[in-house]
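Engineer: Structure for the following, please:
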Amino acid sequence: MSNTLNRPIRVLVAKVGLDGHDRGAKVIATSLRDAGMEVIYTGLRQTPEMVVNAALQEDVDAIGISILSGAHMTVFPKIITLMKDKGLTGVLLTGGGIIPENDILKLKALGVGELFAPGTTMLSIVNYIRNWVTENRNF
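Structural biologist: Down below sits the predicted model:
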């Protein structure tokens, strides 16, 4: 499935805060790259400000946050606020990790996209990003 951008989909993958477990983020970054997307991996210990600034500089279509630390109710709302402040309203914020269902519902209500639990197939993540970009970034 191709997108309507006439260029590869650009995704920034980040680990925010003190969460030092980056294997999953690296696997996802590689899978997205293998699916033809352009991936910017920011590495460990990023702040929400660093993530949003990198997304602006790299002109990304989507931001993917990998979080296992339990700080999702702090990290995602802060990133959404910064994205709105910087005019990144047409960029997908998605992610995954250990996030309880109740918190997923609250984060989605704030504007966060799909949040993926451990065990989600890479194809599901790739297809979600492709479909979202095709529907929302066709300019």
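
Engineer: Going by C-alpha atoms from here, please, whenever you check contacts or count neighbours.
Structural biologist: Noted.

Engineer: can you map out the helices along this protein?
Structural biologist: Assigned helices in the chain, in chain order: 23-34, 48-58, 72-85, 101-110, 122-136 (criterion: DSSP state H).

Engineer: buried ones in the longest one?
Structural biologist: Yep, that's helix 122-136 we're talking about. Buried residues in helix 122-136, defined by neighbour count with 16 or more other C-alpha atoms under 10 Å: I125, V126, I129, R130, W132, V133, T134.

Engineer: circling back: reformat the helices of the chain as JSON lines; add distance to T94.
Structural biologist: Below are the helices of the chain laid out as JSON lines (distance: least, C-alpha to C-alpha, whole Å):
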{"stretch": "helix 23-34", "distance to T94": "12"}
{"stretch": "helix 48-58", "distance to T94": "13"}
{"stretch": "helix 72-85", "distance to T94": "9"}
{"stretch": "helix 101-110", "distance to T94": "10"}
{"stretch": "helix 122-136", "distance to T94": "9"}
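
Engineer: Quick one: closest of the ones you listed to S66.
Structural biologist: helix 23-34 (5.9 Å; C-alpha to C-alpha).

Engineer: tell me what the closest one is packed against?
Structural biologist: Judged by 3 or more C-alpha pairs under 8 Å, 6 or more residues apart in numbering; DSSP states H and E, the packing partners of helix 23-34 are strand 10-15, strand 38-41, helix 122-136.

Engineer: Now show me the structure for the sequence below, then we'll compare the two:
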Amino acid sequence: MSTDSEHRSIRCMVAKVGLDGHDRGAHVIARAFRDAGFEVIYSGLHKAPDDVVQAAVQEDVDVLGISILSGAHDTLVPKIMDGLEEYGAKEDTLVLAGGVIPEEDRAELKEDGVEAIFGPGTSIEETIDFVRENAPER
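Structural biologist: As a prediction, the model looks like this:
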């Protein structure tokens, strides 16, 4: 017998923040999430941290995936985390980061509340499995 949680659609937002214009990976993960049965919202390019926070809160997402390749992760991601906290959404949102984020910067992002960081070469299946296993229950 199946439960409601097995059929619950996970709402995900894939966000491109800052001046990073490389969005191929964001499109690939957004498509893979849709194919996995998740509801997906794509932010579009060049969003300010506050724009990402506003959209995530308004759309009541379960998962916020931040795609960043510009090297500004150490500045932009903490601003997003602070914004989520300000709106009381930090505890209810699984935040992921993807892109080129050096190993030495990952611990600080995780301390800020990023649950997982997926770099180049991570399999789509690993990312989807992580979301399914860790998305908050609503």
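
Engineer: And the TM-score between them?
Structural biologist: Here the TM-score for the pair of chains, by TM-score structural alignment, normalised by the length of the second structure, is 0.93; 136 aligned residues with a C-alpha RMSD of 1.7 Å.

Engineer: Tell me who's in contact with T127 of the second structure.
Structural biologist: For T127 of the second structure, the contact set (C-alpha atoms under 8 Å, 6 or more residues apart in numbering) comprises F118.

Engineer: Quick check: nearest residue in space to N3 of the first structure, chain neighbours excluded?
Structural biologist: Nearest residue to N3 of the first structure, sequence neighbours excluded (C-alpha to C-alpha, 6 or more residues apart in numbering): T134, at 5.3 Å.

Engineer: got the contact list for that neighbour?
Structural biologist: Counted by C-alpha under 8 Å, 6+ apart, T134 of the first structure has contacts N3, T4, L5.

Engineer: Y41 of the first structure now?
Structural biologist: Per C-alpha under 8 Å, 6+ apart, neighbours of Y41 of the first structure: L12, V13, A14, K26, A29.

Engineer: Quick one: which of those residues is the most crowded by neighbours?
Structural biologist: A14 (28 neighbours; other C-alpha atoms under 10 Å).

Engineer: from memory that one sits against A62, does it?
Structural biologist: No: counting by C-alpha atoms under 8 Å, A14 of the first structure does not reach A62; the two are 11.1 Å apart.

Engineer: returning to what we had before: dump the contacts of Y41 of the first structure to JSON lines, plus distance to Q46 of the first structure.
Structural biologist: Shown next, in JSON lines, are those (distance: C-alpha to C-alpha, whole Å):
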{"residue": "L12", "distance to Q46 of the first structure": "12"}
{"residue": "V13", "distance to Q46 of the first structure": "11"}
{"residue": "A14", "distance to Q46 of the first structure": "7"}
{"residue": "K26", "distance to Q46 of the first structure": "15"}
{"residue": "A29", "distance to Q46 of the first structure": "16"}
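
Engineer: now, the most widely separated pair of those?
Structural biologist: Pairwise over the contacts of Y41 of the first structure, using C-alpha to C-alpha, the maximum falls at L12 and K26, 11.6 Å.

Engineer: Just give me the residue right at the centre of the first structure.
Structural biologist: G64 (1.5 Å; C-alpha atoms, centre = their mean).

Engineer: quick one: the aligned partner of that residue in the second structure from I80 of the second structure, how far?
Structural biologist: For G64 of the first structure, the aligned position in the second structure is G65, judged by TM-score structural alignment. Relative to I80 of the second structure, G65 of the second structure is positioned 11 Å away (C-alpha to C-alpha, to the nearest Å).
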